[in-house]
Structure formats: structure tokens, C-alpha cells
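>>> Dropping the sequence and predicted coords here.
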Amino acid sequence: MKQFDPIRIRKTILQMAYSGSTVHIGCAFSIVELLAVLYRNHLHLDRNNPDWPARDYMVLSKGHGVMAQYACLNELGWISDDELACYFGNGTRLKGLADVHVPGVEVTSGTLGHGLSVGVGLALAAKRNRTDQLCYALVGDGELNEGTIWEAALFARQFKLDNLIVIIDVNGFQAMGRTDEVMALDDISAKFDAFGFETISIDGHDEEAIDAAYNQFRHAKNGRPKAIVARTIKGKGVSFMENDNVWHYTRLNAETFALATSELKGKE
């Protein structure tokens, strides 16, 4: 059985969303492959100690996609099946936004735009401590509306943080509509290039392309921070959710949960 299998991760997300009667399914689905490949092949971790001081950092700045990260942490054994079953319930640690109290979650990132700034700080600390640690920071395209993103980008270039890899989930939507209609971003790669980043654009669901991008940037110690512009599909994996922004805030009922689960099982 392949660890961090995208189909299994999506099934876990569905189970969490249904048991917790909660939202943000589409934006979790769009980042599944990006996280699966990262956790499977690239993050330098100690499976027995989530707080291992020499670990690479995974900062989920788009904290509303946290179900995808929780599913990965479950595969590491850092979150139990029983805890996932209580997702979003009273008294649980597993809230609907990324929370640093959960093992493996580096940043509390309910407010969009500030996670990348924390990631920049972690990367700078690793540089000053002369470690080989990398910081991966995953942001949403709608999140690029926030000025703090670009302040962090300027800082990263100024301090030559070539151990920072920013992953941009370009699914074309944000909470209230299409990004092009809310606040057009135009050429995201060109923007990061202009801020001094080394940039690559990929299909964010192509595991081989994702793996190659991580490999390329992991070893590129050239004084430039990195940006992976990943073109994705919001709701990827379930046909009636794909590119339908209603699944940003829609909850599953028994019928839609069964339909979505059946469709994923058919792809195994």
C-alpha cells in the first residue's frame, strides 16, 4: 500500500468533514497531491518525535485546508483514527483551521496572510543557526491578496532565504468567488520572479512534476527563495465538487457523502 496515497487522503478528508459536519472540502482536496508527495518523499522528519529540533518545517498558511494536512499526519501516526473521527467536535484539538497545538502543525493560521511570515522567520532562524533545515510554506492564490504575503516575500529575498520553498495553490477560487473576479492576480510566476524568487510552474496534481520541483529546489542553494506555482482544481477528485465553489462552504449530507465516497472508491 502506497503511503500518502491521494485517494485514501481524500477519503479521510470526506470522513472528517462528514463526521464533523463542517466545510472547506474543496480547498483541502486541491492540495492533496502537493502534501502527499512532500510528506512521502521530502520532509525531513523523525516519525517518533514531531518536535524533533532538526526537522524541516511545513507551514500551512492557508489554514482552512487543514483537513488535508491532518490526513497526512494521521498516516504518520501523529493523529489517531479515533481523534480524526471526532474532528471539529467539542473538546477536540482538531479544529477547522490549522492549530499549533496539534503535533506536526507548525503555525496557527486561521487568519490568512500571516503564515508565510512565520515561515520566513523559521527559515531565517535555520540560516542563522547554520542548519540544513528547509521551510515549506503553502499559501492559497486568494491569500495573495494580503499585503503581508508580499512583505514576507521582500524579506525572504533581502535575507537570501534559499531554504524557503513557497508553494502556491492556484485553484482559481477564494471564499467569495473566482480570484480573477475578486482581485485579479495576473501572472503569479512573474510576480514572484519580480520579488527575486526562483520560480517554477507545475500541474499541482501531477505527482511526478511535484516531486521533480521539490527535488530541484531542495538542492538549489543560490541565495534565492523559491516559489512553486501549482495549478490545481478546487474539489479535485470528486466530479460534482470540481471547480464548484459552493463546496467551500457546503456541508456533506448522507447522500453526497455516499456519492463522493463511492466515486473515490471507484478510482482505487
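Nice, thanks for sending it over. Numbers count the residues shown, from 1 in each chain.

>>> Could you use CA atoms for every contact and neighbour count after this?
Will do.

>>> Quick check: the gap between residue 260 and residue 207.
Between residue 260 and residue 207 the computed distance is 22 Å (C-alpha to C-alpha, to the nearest Å).

>>> which one of the two has more residues nearby?
Neighbour tally, residue 260 and residue 207, criterion other C-alpha atoms under 10 Å: the higher count belongs to residue 260, 19 against 16.

>>> Does the more buried one touch residue 242 like I think?
No. Applying C-alpha atoms under 8 Å, one finds residue 260 not in contact with residue 242, separated by 11.4 Å.

>>> got the residue ranges for the helices in this protein?
Per DSSP state H, the chain carries helices over the ranges 6-20, 25-29, 32-37, 66-76, 81-85, 115-128, 147-158, 179-182, 188-194, 207-218, 254-265.

>>> Which residues does the longest one contact?
By C-alpha atoms under 8 Å, 6 or more residues apart in numbering, the list of residues contacting helix 6-20 from outside reads 23, 25, 28-29, 32-33, 36, 67-68, 71-72, 84-89, 237, 251-253, 257, 260-261, 264-265, 267-268.

>>> next, the one to line up against it:
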Amino acid sequence: MNDTPHGDAGTDPAEVVARLRDRATFIRTETVRLIEIAKVGHYSSVFSAAEILATLYYDVMHLTPERPDDPDRDRFTIGKGHAAVGMYPILADLGYYPMSALDTYAHLGSAFGDHPDMTKIPGIDFSSGSIGHALSNGIGMALAGRMEGRDFSVFVMLGDGEMQEGQVWEAAMSAAHHKLDRVVAIVDRNGFQLDGEVDDIIGIEPIAEKWRAFGWRVVEVDGHDVEAVRTVLREAKHREPDGVPTCVIARTSKGKGVAYMEEEPGWHLGYLAPQDAERAVAEIRNTKTKGADV
């Protein structure tokens, strides 16, 4: 079985990487489109994670869009739920619902809001928004899977500012204690949170050593290097059981793909006027055509 019915397993690795770069561009441009509907949103938080999301959904995770509740599917939970605007287009692209459904984004009564709702949106495994709960929830999923004799993986994306929450470390300790080697935590280490630089607010370094001290295997990677991200995540999913959960620390840039967003932390929440949105999309697409990991 392929890792996912929508993956590219068995094809030329260079073609897979090119496809994932293309999907990361798709995530960024669709994020711009949807936020233009809402008139406010979290561009930069999506842009830092675009390559990771593309790699997970299009290559690494085992998914069954035709059966969203398949008990053997891999699970994904996200602490930085404000980045859900970048997840919705992926799920539509994979066939969970029509792309046209996103035209109601953030409208009154729409299933698609600023944060994901698992009771309304097929393919969403966790209703997030309150920072700090995603890892605990993922651990509960992994424990339930073990009790039912299932072998699915649970991927959890955490913002680096989220590392300031005590519950994250309680969950980390629990995962190691219960030997949950099917849990993979991914820290989007983009360096910024709502109020400024993460390490100016509450420093979290040395982050790798902290996760190791809590009993996790730690791998650091350039979060915009698709080939490297793919290698790390596939190895984490397919390694032999050893009772050790994996933490991937992805070094990223908040706002990656739009130069002025990378340089200005104030873009955690904002709105691009139509002409500015056009320029941002053009920059994103131009970087992609050069073959770079934007």
C-alpha cells in the first residue's frame, strides 16, 4: 500500500519533490485568496509551514478522503490552529469536499472558520485554537489506536511559541513514558508569535536538548527544504518500533515566500489589499518557478 492514496510513492523522487513544491505554492496562493474573502487572516503562519503541510498531506500520511473516518488513517492535529486557512485548500484538493465550498470561508454559518472544527469539516481530526492542547490530543489518539490494535501514525504540528505552555511538556513526558513511537511532533520554529519574537517573550532554547531530556528522538531540519523534510518525515513514520516518540524541529521563516512578510513580524495577523495580494501571489509564483523552496 502507498503511504497515502494521493502520494507519489514509486515515482521518480525528483518528480515527487517538484510536485510537493508546487503544492506548497498552491497552499500559499490559496491562503491569499481565502483571506481576501475574510478580509483578515494569518498569512505568515501558513507560509512558514507550507512545505511541511504539503509533504504530510501529499506524500507521507495515509489518508482516505472517500472515507474520512477510516479508523486506520493517519491523524494530524495542529496547535497553531490559526493556520487552518492553509489546510482547507489541501483537503479540497484531495477530494474531501468541493473547492467551491471554500468560497464561504469565514462567512456567518460557514463550516470554514479561522480555526478548524472537526465536527463540521471532513478531514479535520482536531478542533484547535486554544494553544497547547494538540500534543495531548494526539497522545490520546495514539493510546486509543494501541488499545484497538491499530498501527496508524499521529502527526502533531506545534508553534514554537506554544512551547511556552506547560501542558506541552506534560504531554511530552507522557508520550515518552507510554512509549508512543507512532507520535511525531513537528515544531514550526519560525521564531515569532503574536506579541513578537518568541525568545524575547519567553526563551525556549535549547529546544532540541529539552525534547531529548523528555525522552524524545530529535531531528532538526530546514522546514522549507522539501527533499529534507520528506526524508525526515518518512523516516519517522516508517522506522522500526522502539518506544521512542520523534520530535522534528523545523527551522522556518514566518511569512516565507513574500519578502516583506519575512522581514516584518507584524504580519502574524493582517490583510492584503487586492493590489498587494496580486503582488504577493506573483512573488510566490515567481520564486516557485525558479525551483527554490520558498
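Received, thanks. It should be emphasised that the depicted structure is a prediction, and the values quoted were computed from it without experimental measurement.

>>> tell me the centre residue of structure 2?
Residue closest to the mean C-alpha point of structure 2, counted by C-alpha atoms, centre = their mean, is residue 53 at 4.4 Å.

>>> counterpart of that one in structure 1?
In structure 1, residue 53 of structure 2 lines up with residue 35, judged by TM-score structural alignment.

>>> try residue 212 of structure 2
Checking with TM-score structural alignment, residue 212 of structure 2 has residue 193 as its match.

>>> Equivalent analysis for residue 141 of structure 2, please.
For residue 141 of structure 2, the aligned residue in structure 1 is residue 122 (criterion: TM-score structural alignment).

>>> and if you look at residue 245 of structure 2?
With TM-score structural alignment as the criterion, residue 245 of structure 2 matches residue 225.

>>> gap between the nearest residue to its match once chain neighbours are set aside and residue 50 of structure 1?
Nearest-residue entry for residue 225 of structure 1: residue 162, 4.2 Å, with adjacent residues in sequence omitted and distances by C-alpha to C-alpha, 6 or more residues apart in numbering. Separation of residue 162 of structure 1 from residue 50 of structure 1 (C-alpha to C-alpha) stands at 24 Å.

>>> Who's the closest spatial neighbour of residue 47 of structure 1, skipping the chain neighbours?
With C-alpha to C-alpha, 6+ apart as the measure, residue 76 is the residue that lies nearest to residue 47 of structure 1, at 6.6 Å, once sequence neighbours are left out.

>>> That neighbour pairs with which position in structure 2?
Aligned counterpart of residue 76 of structure 1 in structure 2: residue 94 (TM-score structural alignment).

>>> can you check residue 103 of structure 1 too?
Mapped onto structure 2 by TM-score structural alignment, residue 103 of structure 1 lines up with residue 122.

>>> what's the burial count for its match?
Neighbouring residues of residue 122 of structure 2 were enumerated by other C-alpha under 10 Å; the total is 20.

>>> Also residue 252 of structure 1?
Taking other C-alpha under 10 Å as the criterion, the count of residues near residue 252 of structure 1 is 21.

>>> One more: residue 98 of structure 1?
Here the count is done by other C-alpha under 10 Å, and residue 98 of structure 1 has 27 residues near it.

>>> And for residue 113 of structure 2?
In terms of burial, residue 113 of structure 2 registers 19 neighbours under the definition other C-alpha under 10 Å.

>>> Which residue comes closest to it once chain neighbours are left out?
Nearest non-adjacent residue to residue 113 of structure 2, counting by C-alpha to C-alpha, 6+ apart: residue 106, 4.7 Å away.

>>> What's the separation between the residue of structure 1 sitting at the aligned position of the one you found and residue 18 of structure 1?
In structure 1, the residue matched to residue 106 of structure 2 (TM-score structural alignment) is residue 88. When C-alpha to C-alpha is the yardstick, residue 88 of structure 1 and residue 18 of structure 1 sit 10 Å from each other.

>>> Please apply the same query to residue 242 of structure 1.
If you go by C-alpha to C-alpha, the gap between residue 242 of structure 1 and residue 18 of structure 1 works out to 18 Å.
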